[in-house]
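Colleague: Sequence first, predicted model second:
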Amino acid sequence: MSRFLPLALLLAAGPATAASTFPVDDSRSHVQSPLVRTRWEDPVPGRGSNAVIGQLTVVARLDVSPWRGREGRIYLTLPPQAFDALTASWTTHGRLLPGTVRSGQRTLVYAGPIATDEIEDVLLLTLKADGSRLFRTEAVEFRFEIDVDTP
């Protein structure tokens, strides 16, 4: 029997986590179909993996104009989730790096000179969570942050 559990996705800039770390304005980003339909990873749930997976597409538009002309490292951050561990993996069209992040961590998506006011890419995200811990629609908030080298 197939069972679907919804996950909602939000992108939001969050507070800085260190003196050289700043939130990146991603307010122009767009999540296509933010309500993610998930499915059991194992065709027979409970016999091994209770993982549910779902996919969505994000058009990421990062306003990096405050750091134009500087070197920086941009990270995709996934804060801890109320429903326990969540893993997000993604591919890109090449402007940002592909990768994986677990809840409570951050992963590098760009390193180098900031030569433009905006960095744009399309991310195909695959979300994976423990389906036995999902009982309702959950909001998942990703954010982007930048570590900027001192001038």
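Modeller: Structure's in. What do you need?

Colleague: alpha carbons only for contacts and neighbour counts from here, please
Modeller: Noted.

Colleague: in stretch 43-61, what's buried?
Modeller: For stretch 43-61, the buried set under the neighbour-count rule, 16 or more other CA atoms under 10 Å, comprises 45, 50-61.

Colleague: wait, which of those is closest to Leu124?
Modeller: When the buried residues of stretch 43-61 are compared for distance to Leu124 (CA to CA), Thr57 wins out at 4.6 Å.

Colleague: For that closest one, which three-state class applies?
Modeller: The three-state label for Thr57, taken from DSSP: H, G, I helix; E, B strand; the rest coil, comes out as strand.

Colleague: packing partners for the strand or helix carrying Arg61?
Modeller: Secondary structure assignment for Arg61, by DSSP states H and E: strand 51-63. Using 3 or more CA pairs under 8 Å, 6 or more residues apart in numbering; DSSP states H and E as the contact criterion, the neighbours of strand 51-63 among helices and strands are strand 30-32, strand 35-37, strand 39-40, strand 118-130.

Colleague: Against that first model, consider the following:
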Amino acid sequence: MNTSLLTGLVLALACASASAGTHRLDDSLSHTTPPTAQMEWLPQTPGDRDGGMETWVRVHLHIDTRDWVGRSGRIYMVLPLDQASSIEAVWTTNGPLRSGRLVSGERALVWAGTIGADSLRDQMQVRLRSGPDWQSASRRLNFHFEFDTD
């Protein structure tokens, strides 16, 4: 076999495997309405004596996908583990992304297919819930999006 052909094949495989995997997407143009949200106590019920806290926010998503146009894969919403308390997010969407649910420390599939545009835009109505151990008047939740290439 021609050694230059073999070298070219090895380099092509190395480049393909370097771009395969999980990649964090830029969602810096996304924003919430309202910009800050106040957690409120849930009413206690006979089945749930501990109660917890809840808030609702609308998220205007703008996910930059220009580096991945023409590539197929899956996009996940990620909520890193929160050391202070467990957070649950449940959402509905108005556009191309899937509705879903996740708990801090998890990621949830929100889109699958071939990227066809420079960005994905959608609106999510998100309900955030925590247990009664929520202890901060102000906390930032660091949701982000990841793209797993096929």
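Modeller: Happy to help now that I have it. Everything numeric in this text was worked out from a predicted model, so none of it was measured.

Colleague: how close does the strand holding Arg61 of the first structure sit to the second structure?
Modeller: Per the superposition on the second structure, strand 51-63 of the first structure and its aligned residues are separated by 0.5 Å on average (mean CA distance after the TM-score superposition for the first structure).

Colleague: ok, now which ones touch Ala139 of the first structure?
Modeller: With contact taken as CA atoms under 8 Å, 6 or more residues apart in numbering, Ala139 of the first structure is in contact with Leu7, Ala8, Leu9, Leu10.

Colleague: For burial, what's the neighbour tally of the residue nearest to Pro79 of the first structure when sequence neighbours are not counted?
Modeller: With CA to CA, 6 or more residues apart in numbering as the measure, Gly104 is the residue that lies nearest to Pro79 of the first structure, at 4.5 Å, once sequence neighbours are left out. The number of residues packed around Gly104 of the first structure, counting by other CA atoms under 10 Å, is 14.

Colleague: ok, now Arg143 of the first structure?
Modeller: Residue neighbour count, defined by other CA under 10 Å, stands at 20 for Arg143 of the first structure.

Colleague: sorry, back to before: of the contacts of Ala139 of the first structure, buried ones?
Modeller: Among these, those classed as buried by neighbour count (16+ other CA under 10 Å) are Leu7, Leu9.

Colleague: Helices of the second structure, start to end?
Modeller: Counting by DSSP state H, the segments of the second structure that form helices are 3-19.

Colleague: if we can go back for a sec, reformat the buried residues of stretch 43-61 of the first structure as JSON lines; add distance to Val122 of the first structure.
Modeller: JSON lines is the format used below for the buried residues of stretch 43-61 of the first structure (distance: CA to CA, whole Å):
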{"residue": "Pro45", "distance to Val122 of the first structure": "32"}
{"residue": "Asn50", "distance to Val122 of the first structure": "29"}
{"residue": "Ala51", "distance to Val122 of the first structure": "25"}
{"residue": "Val52", "distance to Val122 of the first structure": "23"}
{"residue": "Ile53", "distance to Val122 of the first structure": "19"}
{"residue": "Gly54", "distance to Val122 of the first structure": "17"}
{"residue": "Gln55", "distance to Val122 of the first structure": "13"}
{"residue": "Leu56", "distance to Val122 of the first structure": "10"}
{"residue": "Thr57", "distance to Val122 of the first structure": "7"}
{"residue": "Val58", "distance to Val122 of the first structure": "6"}
{"residue": "Val59", "distance to Val122 of the first structure": "5"}
{"residue": "Ala60", "distance to Val122 of the first structure": "6"}
{"residue": "Arg61", "distance to Val122 of the first structure": "9"}
